[in-house]
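Asker: just a sequence and a predicted model for now, questions to come.
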Amino acid sequence: SHPKVLHQILGRPLIAYLLDTLKSIGITDILVVVGYQAEKVMNALGEEGVRFVVQEPQLGTGHAVQVAMSAVPPQSETVMVLCGDVPLISGGSIAALYRLHQQAGAAVTVQTVELPDGAHYGRVVRDSQGRVLDVVQSKDAADRPDILAIREINTGAYCFEAAFLRQVLGELEVSPVTGEIYLTDMIQLAWKHGRRVEALLDPDWPNLLGINSRKELAEATQTLRRRINEVHLNAGVTLMDPESTYIGPEVIIGRDTIIYPNVYLEGRTRIGENCVIEPNVKISESILAANVYVKMGSVITESRLAEGVQVGPYSHLRPLSDLREGVRVGNFVEVKKSVLYPGVKANHLTYLGDAEVGTGTNVGAGTITCNYDGVTKHKTIIGEKAFIGSNTALVAPVIIGAGAYVGAGSTITQDVPPGKLGLGRARQVIKERRQAGKKAETPEEVALTAGSLAQALNELNLTCSTEAVEKLVSLFISLELRTLEAFLKVATAENLALIRRMYAMEGQEPSNYDMLINLANLAAGLGRRD
């Protein structure tokens, strides 16, 4: 159900490793012959800079080369054929095969290795002088134990003289056993035409065999992982446990960065110098500047972290998260498609999606940006040096101005101007609790009159003139505060302190009457929400 060459090794298709190796030694005109699920393979390799030839139907390796030759430039002198399922082959092995081919002036040069057991591979048959006469497929040698006893096998890598290849490809015949056309038959055709055949016995056999099972895929993954980790260790990166660290081939890590165990770094991730990546972290397609600290259990995808950023533990940065210098995102905080400007802190249990958060702003625990209305995503903008109290819901689209405060537990649906205090929560109600088996006793309530209000204001240090008290009684009664108890539930120390802070932010000192008028306004707002 899945093309073999697209199976993943450390986040990349296994054929991509072969393409990288070819490019590293200067081979740039690369034809990829595709057949089974051709479109999927072509889409996966669309950015690799290769050309494609479709083999349909798939009738073996010889048929694949017959199809591909139509796309080979006529001026080409040498054609190299390699298998796409050999990710570990080195540039040195490929170069050695080409070098022998050129030096010998051969029509065909084949790469071979000796195995402890020839297994299912084609056996290399030599004459008494050591010349390669043929490669016999194991399927075709079921009744020939002398052939199956041969330990030298063909890896599937060849160099051909291009003119000879064009001349005799049409002479390849279909195998009567498998119905396929074998490229290995080119060896016999070379001898038939009086041309020279060479073979390079390469000692690096563990890295020259194709991937034919999940076990072999896992073994290749471990080999590549160790190679990559060794490169980073030699470059000055500290890997606390290289055997449990998984770094993709395109990842770049700065010197003196420390990587703890069970870390996965994928794609084109870039990590600066002097960073710390704690255990159980996964980072994909992201850029981290110098001195970034990522704590345990965090996941970072397609994001940018500027210098000095701290993330985690257990944070989740989803695509297009942009954290500027010195930002701190703490435990169980999720960020998506948002910009957090320098110095922003969101240390606990917060979701910031489709948001811009200004420099120096503090976001309290339990804050969420309600960015989705069921149809469209909306943006939340928070100005610099704002303060968002705990357990706040910011219902987008909404703007919190610079220096504004949002009270804890608020649901904010309208913009809060710069420097103002936004509140959006229900009034707290405290009632007598009925005791089990007892009838609740209702205390006698005191009506709100000029006398009872004046006495209460004296106790609150908010004494007003008799005329002012009479006006306030009428105002409070119009707001349904008909009893002294109802008034005192509004005239709490917290609400009075809140009103004083509002005046202080404007650089003013309220009179007692101003305090009570604002208290009435607060009571009116709470009454509407009730």
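Answerer: Arrived safely. The model shown is predicted, which means the values in this text are computed figures rather than measured ones.
Asker: going by C-alpha atoms from here, please, whenever you check contacts or count neighbours.
Answerer: Fine.
Asker: gap between stretch 203-223 and the chain center?
Answerer: 27 Å (CA atoms, centre = their mean, to the nearest Å).
Asker: ditto for stretch 393-410
Answerer: With CA atoms, centre = their mean, you get 30 Å for stretch 393-410.
Asker: ok, stretch 468-485 next?
Answerer: 60 Å.
Asker: and the helix or strand encompassing Leu488, what's buried?
Answerer: Here Leu488 is covered by helix 484-490, with elements defined by DSSP states H and E. Using 16 or more other CA atoms under 10 Å as the test for burial, helix 484-490 gives 484, 486-487, 489-490.
Asker: just give me the closest of those residues to Phe387.
Answerer: Nearest to Phe387 among the buried residues of helix 484-490, counting by CA to CA, is Val490 at 24.5 Å.
Asker: now do the contacts for the closest one.
Answerer: 519, 523 (CA atoms under 8 Å, 6 or more residues apart in numbering).
Asker: can you tell me the distance between the two ends of stretch 135-145?
Answerer: With CA to CA, to the nearest Å as the measure, the ends of stretch 135-145 fall 15 Å from one another.
Asker: and here's the other structure:
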Amino acid sequence: MTSASPTQTTPLAIVVLAAGKGTRMKSDLHKVLHPIAGRPMLEHLLASAAELAPERQVVIAGHGREQLATALGTRATIAVQDPQLGTGHAVQQAEEALSGFDGDVLILYGDVPFVRPQTMRAMIERLHAPDGPAVVVLGFEPQDPLQYGRILAHDDGRIAMMVEYKDATDEQRACRLCNSGLMAVKSADLFGLLAKVGNENTQGEYYLVDIVNIATLEDRACAVIVTDDEDEVAGINSRGELAEAEGRWQHKRRAQAMADGVTLVAPETVFFAWDTRLGRDVTVEPNVVFGPGVTVADKVVIHAFSHLEGATLESGVEVGPYARLRPGAVLKANAKVGNFVEVKKAVLGEGAKANHLTYLGDAVIGAGANIGAGTITCNYDGYFKHQTVIGDRAFIGSNSALVAPLRIGADAIVAAGSAVTRDVADGELRLVRGEQLVKPGWADRFHDAMKKKKAEKPR
């Protein structure tokens, strides 16, 4: 398949079919809202379509339409298909939403999320080719044709006939060119063709593919273009297929990361989100998971078993192992977060360190500050969150509790084991401990008494 020109002059509308019940998912969540790489599959599809700048977007919904309406807001019109009488009937439900629209219509499927923008463009370009096809269909040639509908086409791509698998003869099933279901049609033709579709078939349904056969019988050419990537037209109907799609997406993303200059020590154990951004000379050790919203600059090292989400890492940062960065975590250049450290909505200044067993939430930590092992910012009082501000080069001793709201000045020292509830001035030492009580010989007398008592106890 050749890539089409990026120029799109004719107005475009997209119609996304998402009315199926998705019973094989066995889920209360609408099928097309199940995430891949942290993003609902429908959003993957809409993001690709957005590169063609459609003027209108219509989503055909049935079961779970309230969930779709909530997810989409005003970005798309929801058209309801009830009852559900086939794919042709589904597209008919978009007629009102496309009233007055004069342009091209691209028909997509919400559970086929990875159609590339260049494929969509190629379909539109073919629709405007000199032979003026009434319908353009996206075909593919899978290794195993299974029960896909077949496209019987001439060598030049003109379609002779389309047939659903259940209605096909053995000879027709021998054809390896399969129907993805995706089509491009001019709005001026679409609903007139759909009005002529009948349901005289084994399923008693109104098939979308029949608009091709109807146009052909009216001596109007229809054409197929063939994708060279079977994965982009793979549908997702079950949890197993969802996992397979996730696996394919992750495999491609890992390969892209390494091609862009990232070292993945054990690629198959690293999981990216749809929007993960990585700089050059980044090293990612095994079993690292990126949630959405992570940006990583150059020369960052992320050690094993770390989880990052909504975090920004500047150049030279080191994270983990076993670290957790939550949304709002910002690590400035050369900052370091070590093992079993959790950071949430906090900024670590340039060169600041929190090496062990620490929780930093709702905090601003100055450049060069050192946060000792076991330190926590006590940011929540049961009703509200409060901020802790730590100045440049401050030293926070191990096992300290910093009770927010709190400010600790530059170059200040908080002694180990302190529970700090009042601000600490620049350069000040704050030590908050109970007085040590010493009783010489007490432990020896205690042990002797307890051993004697144990020996006298009846067995």
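Answerer: The structure has been received and is ready for your questions. Remember, it's a predicted structure, so these values are computed and weren't measured experimentally.
Asker: buried ones in the longest helix anywhere in structure 2?
Answerer: When structure 2 is parsed with DSSP state H, its longest helix is helix 239-259. For helix 239-259 of structure 2, a neighbour-count test (16+ other CA under 10 Å) marks 242, 245-247, 249-251, 253-254, 257-258 as buried.
Asker: can you check stretch 137-149 of structure 2 too?
Answerer: Residues of stretch 137-149 of structure 2 classed as buried: 137-142, 145, 148-149 (neighbour count, 16+ other CA under 10 Å).
Asker: turn the buried residues of helix 484-490 of structure 1 into TSV, including distance to Leu45 of structure 1.
Answerer: Shown next, in TSV, are the buried residues of helix 484-490 of structure 1 (distance: CA to CA, whole Å):
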residue	distance to Leu45 of structure 1
Leu484	78
Ala486	73
Phe487	73
Lys489	70
Val490	68
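Asker: per the alignment, Ile214 of structure 2 corresponds to what in structure 1?
Answerer: Counting by TM-score structural alignment, Ile214 of structure 2 lines up with Leu189 in structure 1.
Asker: test my guess that that match contacts Val168.
Answerer: Yes. Counting by CA atoms under 8 Å, Leu189 of structure 1 does reach Val168; the two are 7.3 Å apart.
Asker: comparing the two, which residue is more hemmed in?
Answerer: Remark: of Leu189 of structure 1 and Val168, Leu189 carries more neighbours, 19 against 13, as counted by other CA atoms under 10 Å.
Asker: pull the distance from the strand or helix carrying the more buried one to the chain's centre.
Answerer: Using DSSP H and E, the element containing Leu189 of structure 1 is helix 186-192. How far helix 186-192 of structure 1 lies from its chain's middle: 52 Å, per CA atoms, centre = their mean.
Asker: try stretch 98-114 of structure 1
Answerer: 44 Å.
Asker: measure that stretch end to end?
Answerer: End residues of stretch 98-114 of structure 1 are separated by 20 Å (CA to CA).
Asker: how about that stretch: buried residues?
Answerer: Buried-residue list, stretch 98-114 of structure 1, by 16+ other CA under 10 Å: 98, 100-102, 106-114.
Asker: equivalent range in structure 2 for stretch 356-363 of structure 1?
Answerer: Residue span in structure 2 matched to stretch 356-363 of structure 1, by TM-score structural alignment: 389-396.
Asker: go on, stretch 224-244 of structure 1?
Answerer: Going by TM-score structural alignment: stretch 224-244 of structure 1 matches residues 249-269.
Asker: name the residues that touch the matching stretch?
Answerer: So stretch 249-269 of structure 2 is contacted by 36-37, 270-272, 278-288 (CA under 8 Å, 6+ apart).
Asker: repeat the analysis, applying 10 Å as the threshold.
Answerer: Applying CA atoms under 10 Å, 6 or more residues apart in numbering, the external contacts of stretch 249-269 of structure 2 come out as 36-37, 114, 231, 243-245, 247, 270-274, 276-289, 298-305.
Asker: ranges for the helices of structure 2?
Answerer: 41-50, 65-72, 87-92, 117-127, 170-173, 187-194, 210-217, 239-259, 442-456.
Asker: out of the ones you listed, the one nearest Ser315 of structure 2 is which?
Answerer: Ser315 of structure 2 sits nearest to helix 239-259 of all the helices of structure 2, at 16.9 Å, using CA to CA.
Asker: and the angle for the closest one with helix 41-50?
Answerer: Angle of helix 239-259 of structure 2 versus helix 41-50, following axes from the mean of the first three to the mean of the last three CA atoms, to 10 degrees, is 50 degrees.
Asker: what's the average distance for helix 239-259 of structure 2 when superposed on structure 1?
Answerer: Once fitted to structure 1, helix 239-259 of structure 2 is off its aligned match by 2.7 Å on average (mean CA distance after the TM-score superposition for structure 1).
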